[in-house]
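# Need the 3D shape of this:
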Amino acid sequence: MDLDLRKVRYFVAVAELLHFGRAAERLHIAQPVLSRQIRSLEKDLDAPLFERDSHGVSLTTAGHQLLDDGRALLASADATRRRVRRSARGPHRLVVGFRAGIVLTRTLRAYGAAHPGIEVRARRVEWDDQERLILDGTVDLAYLRRPIREDGLTLLPLFTETRVAMLPGDHRLAGKPDLVRADLDGETWLRYADPGPDDVPIRSIEEKFEAVASGAGITLVPVSVAEQYSRPDITYVPVTDAEPDEVVLAWEAARRSALIEGFVQSVRGARD
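As a prediction, the model looks like this:
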């Protein structure tokens, strides 16, 4: 029997909330209907997905497995739906992602002037979704900063930038003409990737501002970020021996698109 994606979506809601009533509210369906759909899915798979007792609902081993696989399956189905809808609209719109600090205005204007029948839009991406938004079709290609999970992507290196320390305005090193990494020994560095279970991941430049200004820690940012974003309680100081920040243009390796190929060629031509 084919796996019913609607039932999988219902299952994921219950598995995430571990509560049939709240899951039914999220899904905008009646709880008895949701319960019947879950029982039907368990029958389809010939496996119990939940343990139900007086203390509530918990996942079985099979349920944990389906939650992992189901999330990936639903994400893939959603990406397929977006790509099909985009294809149905025809090759008339290009969405270009970019990280904070990277200015696309001149590139997008030049591309739009050379291709007047194509609508070009820009969308900001963050470090924790930059690859996913390309692979699921939300953006067609994007200007990314390393580190990058390269699986499934084609990368075109573009340029590097020096990095500067982002410090609270009253920091002991504020006002220095420049620093080296050793000057920052003993400082608390903000963590972005793989936060602990009780941590809130820092995603955007605005969140970095709040964390640094509050004294939670310091970080390094590309010089373009320092040039474009400022606050009176934040200061930037060049770090002469910091590893440069690398910017690349990335797109899905397996995707065939005349628009993407044309944009990449225009970028290559501008570099030559």
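
# alpha carbons only for contacts and neighbour counts from here, please
Will do.

# my read: residue 209 touches residue 236, true?
No. Using CA atoms under 8 Å, residue 209 makes no contact with residue 236, being 11.4 Å away.

# out of these two, which sits in the busier spot?
residue 236 (26 against 20; other CA atoms under 10 Å).

# part of a strand, is that one?
Yes. Counting by DSSP: H, G, I helix; E, B strand; the rest coil, residue 236 is part of a strand.

# all helices of this structure, in order?
Remark: helices assigned in the chain by DSSP state H are 5-17, 20-27, 31-45, 61-89, 105-114, 130-135, 205-213, 223-228, 258-271.

# Now residue 13: closest residue in space that isn't a chain neighbour?
Nearest residue to residue 13, sequence neighbours excluded (CA to CA, 6 or more residues apart in numbering): residue 23, at 5.4 Å.

# I figured that neighbour hits residue 30, correct?
No. Contact criterion CA under 8 Å: residue 23 and residue 30 do not qualify, at 9.7 Å.

# For residue 254, give me its contacts.
152-153 (CA atoms under 8 Å, 6 or more residues apart in numbering).

# what's the spacing between residue 220 and residue 76?
Using CA to CA, to the nearest Å, residue 220 is found at 34 Å from residue 76.

# Could you check which of these two is surrounded by more residues?
Shown here are residue 220 and residue 76; by other CA under 10 Å, residue 220 has more neighbours (21 against 14).

# which residues touch the spatially closest residue to that one that is not a sequence neighbour?
Leaving aside its sequence neighbours, residue 220 sits nearest to residue 165 (CA to CA, 6+ apart; 4.5 Å). Residue 165 is in contact with 218-221, 236-239, counting by CA under 8 Å, 6+ apart.

# possible to save the residues you listed as CSV with distance to residue 129?
Output for the contacts of residue 165, formatted as CSV (distance: CA to CA, whole Å):
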residue, distance to residue 129
218, 22
219, 20
220, 20
221, 18
236, 26
237, 28
238, 28
239, 27
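
# top of those residues by neighbour count?
Most crowded among the contacts of residue 165, counting by other CA under 10 Å, is residue 236 at 26 neighbours.

# I figured that one hits residue 225, correct?
No. The pair residue 236 and residue 225 does not pass the contact test of CA under 8 Å, sitting 9.9 Å apart.

# before we go on, could you also do this sequence so I can check it against the first one:
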Amino acid sequence: MLTHRQLRYFVEIVDAGSFSLAAERLFIAQSALSRQVREMERELQAALLERDTRHMEMTAAGRSLYTDARRILAVLEDAAARASHAQRGTEGTLQLLHSSSVPLNAPILALVQQHSEQHPGVSIEVSQASSEHQALDVHEGRADVGLARAHILRRFGDVHYVPLYEEPLVAVVPAGHAMAGRASVPLDALRHERFVATPHLERGGLSHRVAELCRAQGFQPLAASVRSRKWAQLALVQGGFGIAVVPESMARLAPAGVCLLPLEGGDCTTGVLALWRRDAPALVQRFADALQASLGAKVGESS
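So this is what the prediction gives:
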């Protein structure tokens, strides 16, 4: 069984690029470091590093172990930090994720501000991740709460998927586009346009919802030559590469040089989900409760 120390040594060797530099950073003898790696390779029955006098490279087994070791060490460091906070009488750090299509608008920021004032022992770290990755990160304990776009294709039994609210979708077109002067457009009017965001077979989120609505109108979104499922899609529209269909809250933050067109039809909406583990600690559950109370549409949990 590999130890925490061995994983830390191995990551340091790879990051340093040499045994000698890693030994200096770890304040141990280079021979002791080499011995630890040999023990790891013997335990795993696989070579981890290929090295000569001037070069060192990870094997396939080494690359796999390095990725897992970094993740394990990060989780252990976070656990130690939480324990330290608890020992000092504070509550710890809450890791909050949001997708690029769920911007930190005024209601969300007001909620975060209010929660911070009410719970000064809790610090909140905000990061961005795709909706599908949020579910995985929450499931595996790398994040506490996610703000994701429906639909999420991959579901985990230990994660809550709670609808918070729905908002309208709008078409975003370049300012010089033929439809730019219209007050609104039906979704069907976009069937011959090039979309700068198209769905991925293994990902849900905003692009999946847009494709679903287009298919209901009898067409598949045509892909632009340059695409992005992230915030950059608005810049691509500005640059004239194609059009996008995005939530109203995201469209409000679009750069100059684009035109926003409301989509006709009451079904052209998109939902936001709150994600958190079912066995989440109290500080996470409190924040999830605050999300539902402040932003939620008072609906039950989705299936």
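
# hang on, the earlier thing: tell me the one among the contacts of residue 165 of structure 1 nearest to residue 88 of structure 1.
Taking CA to CA as the measure, residue 88 of structure 1 lies nearest residue 221 of the contacts of residue 165 of structure 1, at 40.2 Å.

# Please pull up the equivalent of residue 163 of structure 1 in structure 2.
For residue 163 of structure 1, the aligned residue in structure 2 is residue 169 (criterion: TM-score structural alignment).

# how about the nearest residue to residue 163 of structure 2, chain neighbours excluded?
Computed as CA to CA, 6+ apart, the closest residue to residue 163 of structure 2 that is not its neighbour in sequence is residue 273, at 4.4 Å.

# Trace that neighbour over to structure 1, please.
Aligned by TM-score structural alignment, residue 273 of structure 2 pairs with residue 248 of structure 1.

# In contact with that match, which residues?
Contacts of residue 248 of structure 1 (CA under 8 Å, 6+ apart): 143-146, 155-159.

# can I get those in CSV with distance to residue 260 of structure 1?
What follows is the contacts of residue 248 of structure 1, written out as CSV (distance: CA to CA, whole Å):
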residue, distance to residue 260 of structure 1
143, 13
144, 16
145, 19
146, 21
155, 13
156, 13
157, 16
158, 16
159, 20
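
# Any of these buried? List them.
Buried members of those, scored by 16 or more other CA atoms under 10 Å, are 143-145, 155.

# Could you export these as CSV, including distance to residue 61 of structure 1?
Output for those, formatted as CSV (distance: CA to CA, whole Å):
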residue, distance to residue 61 of structure 1
143, 40
144, 38
145, 38
155, 39
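
# which of the contacts of residue 248 of structure 1 does structure 2 keep?
Of the contacts of residue 248 of structure 1, the ones still in contact in structure 2 (both residues aligned by TM-score structural alignment, their matches' CA atoms under 8 Å) are 143-146, 155-159.

# how near is the residue most central in space within structure 2 to residue 150 of structure 2?
For structure 2, the residue nearest the mean C-alpha position is residue 129 (1.4 Å; CA atoms, centre = their mean). As judged by CA to CA, residue 129 of structure 2 and residue 150 of structure 2 stand 14 Å apart.

# next one: residue 248 of structure 2
According to CA to CA, residue 248 of structure 2 stands 15 Å off from residue 150 of structure 2.

# Do a quick rundown of the strands in the stretch 101-250 of structure 2.
For the stretch 101-250 of structure 2, the strands defined by DSSP state E, counting those that start in this stretch occupy 122-128, 145-149, 159-174, 185-186, 194-195, 222-223, 244-247.

# can I get the ones you listed in a markdown table with distance to residue 87 of structure 2?
Converted to a markdown table, those look like this (distance: least, CA to CA, whole Å):
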| stretch | distance to residue 87 of structure 2 |
| --- | --- |
| strand 122-128 | 14 |
| strand 145-149 | 23 |
| strand 159-174 | 28 |
| strand 185-186 | 58 |
| strand 194-195 | 52 |
| strand 222-223 | 54 |
| strand 244-247 | 43 |
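
# For residue 53 of structure 2, find the nearest of those.
Nearest to residue 53 of structure 2 among the strands of the stretch 101-250 of structure 2 is strand 122-128; the distance by CA to CA comes to 41.2 Å.

# Quick one: list the elements packing against that closest one.
The contact analysis (3 or more CA pairs under 8 Å, 6 or more residues apart in numbering; DSSP states H and E) places strand 122-128 of structure 2 against strand 92-98, helix 106-118.

# which of the ones you listed sits most buried?
Compared across those, strand 92-98 shows the largest average neighbour count, a mean of 21 (mean count of other CA atoms under 10 Å).

# how far out from the middle of the chain is that one?
Remark: strand 92-98 of structure 2 is offset 12 Å from the chain centroid, using CA atoms, centre = their mean, to the nearest Å.

# Kindly report the same for stretch 154-161 of structure 2.
On CA atoms, centre = their mean, the centre of stretch 154-161 of structure 2 falls 15 Å from that of its chain.
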